[in-house]
Every structure is written in structure tokens, then in C-alpha cells.
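# pasting the structure only:
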């Protein structure tokens, strides 16, 4: 894994920022002495001091940004403009990485007055090191800087570089996808309860079943249809259940959910 050279500043010390920093430290991508967190809220500052005492924490990021080679912007989309304006003139040619959903490269380039910007779409499983992220680079981002982005986000899961036009589809699939899976797990557990299982056992079985199935798919490299066919014996229980899923349009519903979320992402981006 690539090691980051130079100083890295995190703007926004919330859950996703914490996950990313813990990931890069654990993977040896950077060290605590190379990091500064800019977080205005005292309570959030205290978390960093308690959990990662070797990381510098400040409420005023001007000096930190000017000394940094990389700035990771981990704030909500409606705060990006304020953040960029607060440190106007400080961005120069340093690499600016934004995880603000829906804020386009063009918008980032204008706000930060820089072409050295990267837009990333991570998802919430990054919080447990199992994320799926994709990123698109601005005009002036070098191959070395793109590799730096890949190193940061591969520390909390898998990451791919894509054309920006694909990021809305990434949002519709992996960005929103965890919510779809949570609904499936909840529904599986409800089915177990309806069939007579105690709620805690039903939830445990449903969660582990989804986790195990995903791991089996990932580790074998088999097509999901092949793995499905291996479970569905002729005239058995699984094929009976699969028939009901087909009758009720599960496959179509999942496809339409991804398409709807993609279109909504496009609409939000155009309004931004």
C-alpha cells in the first residue's frame, strides 16, 4: 500500500472522518504526526484527544492547511462553500479531496479556486473497514495524487477510479445500497419471526446469512447465479422461496431502486 508523503489535514472530525483516519493509520498509510484535524466543536475535539492523542487537533485550520500537501474535506454538502470561503487563498496546488455527496468537480474547482480536486463517493460500511468507494479526479490531479486517494480509501475497503459521469450511478448502487441491504435483513428476520423464531435469533441468522453469502461470493469469484443454483435443489425449499421472490418482483424492485437513487443523485447535483 502506498504511503502518504507530507502533511494531511482533515476538515470535519465526524464519523466518516474518524473512520478514514483510523483506517489510514491502521494500514500504515500515514502517521499521527503527519495529521491535523480541524474541528470547531469542543466535544468532537475531545474525542480525538482521547482516542488519537498523537494527532493535532485545532479549531482554526488556516496554518494547518497552508502547511499541508493534502486536505480531506469531510463535511456535509451544505457546508462545503463555507469551508472553502473560510480559507480562501490557502488552497494553492495542494490536493483537495471531497467526500461531500453531490458536489461536482466543477463546483469544487470553483469553490476552492483549484483544478487539483478529487470527488469521492464512499459509503457507510467504511465505518467498519468494509466500504465501497469510487472517485473522480479534477484536471490537474497527477497520477501520484490519484494513487494517494486510492491509498486512503483502500484502507477502509475497496476503491475504484471512475469518470465523474458514473458517480451518480455509484451513489445509486453502493452509496445507497447499504440501506437496501438493511431492509432485506430486516425483512428476512421478520420472516423468521413469522415462522416462529425468537426475534434475537431471527436477526442474528438474517445478518450472518447476508454477511456469509457476500463473503462466499467475494472469495469464490463465482457468478451469483451459480451460487444460487447450488443452493436450490430440485423441488426443495429454496426454489420454493425463490419462486415467491420472483412472483413479487424482488429483482425488478432492486434494479428500479438503484435507477431511482441514481436519478435523484443527478438531480441533487444539478441543483447544487
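In hand now; what should we look at? Just so it is clear, the model here is predicted, and its values are computed rather than measured.
# C-alpha from now on. contacts and neighbour counts both.
Fine.
# what does the helix or strand hosting residue 244 contact?
In the assignment (DSSP states H and E), residue 244 maps to helix 237-247. Residues from elsewhere that reach helix 237-247 (CA atoms under 8 Å, 6 or more residues apart in numbering): 231, 232, 233, 251.
# how about a cut-off of 10 Å?
Under the contact criterion CA atoms under 10 Å, 6 or more residues apart in numbering, helix 237-247 has outside partners 228, 229, 231, 232, 233, 234, 248, 250, 251, 252.
# go ahead and name everything in contact with the helix or strand following it.
Moving toward the C-terminus from helix 237-247, the next helix or strand (DSSP H and E) is helix 250-271. Applying CA under 10 Å, 6+ apart, the contact partners of helix 250-271 are 101-104, 107, 165-177, 180, 242, 244-246, 272.
# before we go on, here's another structure to hold up against the first:
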């Protein structure tokens, strides 16, 4: 028998999850609550014969309710709408940044809460998701949560909920750091005389190929970096410039700290 799942929020991350779930659509029935769905989200839902914004939920029973809304919306929407979707047997799977399981359980009257942080590469099955489940979650519901997260890519279980803010900062926000690096590389190439389109293609394909090399070889980035860095060569000169005075290492550390700080603010 198919599991009945509700997704509340079909924005960037909710939409990414929908794209991943479309590959396993025969495993469950999905109801999506999103007042302003994009054309792509609407097409995905229609193609899978899922339900978008039903007029009536009388008698509805959901095995899992997935929270894909912004944390700022949770308190009003949770009390007005989401609470009515949750029973004491329902698994609540939250992908909201910063919002702790205790707060979610309090607002929704939920017994079983799993908190997860996927990232946007999940829309092509290349993402990474870390999750933590409250002690009240039984193994079968934890397995259901993992089955919903796995189509998005690699899944990691955390030892403590306290680790979730760091996960949000490293992998949840991490794709933006990589995209920014590609953007900066392309801009630097253009500044040195390359045609803009060529500079962008060179930068983007370098990032794509480097990530694929890490994945395929299984080598850590430090070893791969050393392998391409000849003593006193051009790459050594470039990496020396990037790391001088702390450089990129310090900047990334500050970026992660800033994201952690904001994640904690959103959870209040």
C-alpha cells in the first residue's frame, strides 16, 4: 500500500525534493501545499498525478508531513494549517533551517520529528542530506524519512541535533560557495582578456570536472590539490595568493560562522 505524504512548501528546496521524488513516484501518494507554485513544480505534480492544494482534507491521514517552508512562516502556518495534517502517528520531516525539533513538536503537537538539511544538487540526485531524529521516532518511521531523502543523493545521520547548524552552513549553503567560486574565476578570466562566454565555460567546466575527479578517484581534496601543484609553478603561485594571510581558508571559515549565526537566529 502506498504511503500518503504531504509536502508543505514547494519553493527552491521543496521543488528540488519534488524533482528527486519524481523518480520514485510509484512508492507513495503525494499532496502538495504551495500557494504560488512555479510552472515547473506544477508540471511535476501533474505528470505524477499528485494533488496540488486540495480544497478538502476531510478524513485525510498522512504517514509523513514534510515541512519545506521558510522558518519565518512556520509559526503562523503551522498553527493554522499544518497542525491539522498531523496525528500522533505521523512522521514530521522538516528541512527548515534553524528550527529545532522541540519547537516543531510543540507547535504541531507532533510526537515523531526528523530534522534534515538537504541541498539543491538533490534535484539531480547529486545532493547531500544530513538528518537527526528525535528519540521518539521508531525505526520504521526513520526508514521512511531516509527513503524520502535518499533520491536526493548521499544521506548522513548526525550524532546530535547541535550539529545541524554547522551542516546548514557547510552543505546546505555550500553550493552557493562553489557557484561563487566559479563566478569569480570566470570574472577573473574575462578581466585578463578572455571573451566572457569562453571564460565562463572554462571556469564552469573546471569546477564540474574537479568535483567529478574527487568523486571518481575517492581521493581527498588536499591530495588532489598537491598533485596538481608543481613546486614554484603557476598553480603554486595562485594558491599562495589565495591562502596568503589566511586568505580563502579564513574567508570560508567566516562564511560558515555567519551562516551558523543566521541559522540560530531563524530558530528563535
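Sure thing, it's come through. These numbers come from a predicted model, not from an experiment.
# mind checking the SS state of residue 58 of structure 2?
Following DSSP: H, G, I helix; E, B strand; the rest coil, residue 58 of structure 2 is assigned to coil.
# quick revisit: who wins for neighbours among the contacts of helix 237-247 of structure 1?
residue 232 (16 neighbours; other CA atoms under 10 Å).
# residue 217 of structure 2 -> structure 1?
Taking TM-score structural alignment as the criterion, the aligned counterpart of residue 217 of structure 2 in structure 1 is residue 220.
# which residues touch that match?
Applying CA under 10 Å, 6+ apart to residue 220 of structure 1 gives the contacts residue 227.
# can you give me the helices for structure 2?
12-21, 39-47, 71-80, 101-108, 139-149, 164-167, 174-191, 196-217, 221-228, 234-243, 247-266 (DSSP state H).
# coming back round to it: write the ChimeraX selection for whichever of the contacts of helix 250-271 of structure 1 are buried.
Buried members of the contacts of helix 250-271 of structure 1, defined by 16 or more other CA atoms under 10 Å, are picked up in ChimeraX with:
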select :101,102,103,104,167,168,169,170,171,172,173,174,175,176,177
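# from residue 188 of structure 2, how far out is the counterpart of residue 96 of structure 1 in structure 2?
Superposed on structure 2 with TM-score structural alignment, residue 96 of structure 1 falls opposite residue 92. Note on residue 92 of structure 2: its distance to residue 188 of structure 2, by CA to CA, to the nearest Å, is 45 Å.
# out of those two, which sits in the busier spot?
Taking neighbours as other CA under 10 Å, residue 92 of structure 2 and residue 188 compare with residue 92 leading, 30 against 16.
# how much space separates the more buried one from residue 238 of structure 2?
Taking CA to CA as the measure, residue 92 of structure 2 and residue 238 of structure 2 are separated by 47 Å.
# that older thread, check contacts around the match of residue 96 of structure 1.
The contact partners of residue 92 of structure 2, taken as CA under 10 Å, 6+ apart, are 6, 62-67, 85-86, 101, 104-105, 108, 110-115, 133, 137, 141, 145.
# if you set the cut-off to 6 Å instead, what comes out?
The contact partners of residue 92 of structure 2, taken as CA atoms under 6 Å, 6 or more residues apart in numbering, are 64, 65, 66, 113.
# for residue 159 of structure 1, see how far away the counterpart of the second one in structure 1 is.
If you follow residue 65 of structure 2 across to structure 1 using TM-score structural alignment, you land on residue 71. Summarising the geometry, the distance separating residue 71 of structure 1 from residue 159 of structure 1, computed by CA to CA, is 19 Å.
# about what we covered before: among the contacts of residue 92 of structure 2, which lie within strands?
Judged by DSSP state E, strands contain the following of the contacts of residue 92 of structure 2: 64, 65, 66, 113.
# pick the one among these closest to residue 20 of structure 2.
Nearest to residue 20 of structure 2 among those, counting by CA to CA, is residue 66 at 14.0 Å.
# and that closest one, what does it touch?
7, 92, 93, 94.
# are any of the residues you listed buried, and which?
7, 92, 93, 94.
# closest to residue 76 of structure 2 out of those residues?
Taking CA to CA as the measure, residue 76 of structure 2 lies nearest residue 94 of those, at 15.8 Å.
# residues contacting that closest one?
Listed by CA under 6 Å, 6+ apart, the contact set of residue 94 of structure 2 reads 66, 67, 115, 116.
# reformat the residues you listed as a markdown table; add distance to residue 74 of structure 2.
Converted to a markdown table, the contacts of residue 94 of structure 2 look like this (distance: CA to CA, whole Å):
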| residue | distance to residue 74 of structure 2 |
| --- | --- |
| 66 | 12 |
| 67 | 9 |
| 115 | 14 |
| 116 | 16 |
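# who wins on neighbours among these?
Most crowded among the contacts of residue 94 of structure 2, counting by other CA under 10 Å, is residue 116 at 28 neighbours.
# how close does the match of residue 65 of structure 2 get to residue 148 of structure 1?
Residue 71 of structure 1 sits at a distance of 12 Å from residue 148 of structure 1 (criterion: CA to CA).
# so the two - more neighbours on which side?
The neighbour comparison of residue 71 of structure 1 against residue 148 (other CA under 10 Å) goes to residue 71, with 23 against 20.
# I figured the more buried one hits residue 9, correct?
Yes. With contact defined as CA atoms under 6 Å, residue 71 of structure 1 reaches residue 9; the gap is 4.8 Å.
# can you get me a residue count around residue 255 of structure 1?
Quick note: residue 255 of structure 1 (other CA under 10 Å) scores 12 neighbours.
# might one say that residue 12 of structure 1 is in contact with residue 76?
No. If you go by CA under 6 Å, residue 12 of structure 1 and residue 76 don't touch, sitting 8.8 Å apart.
# cool, thanks, signing off.
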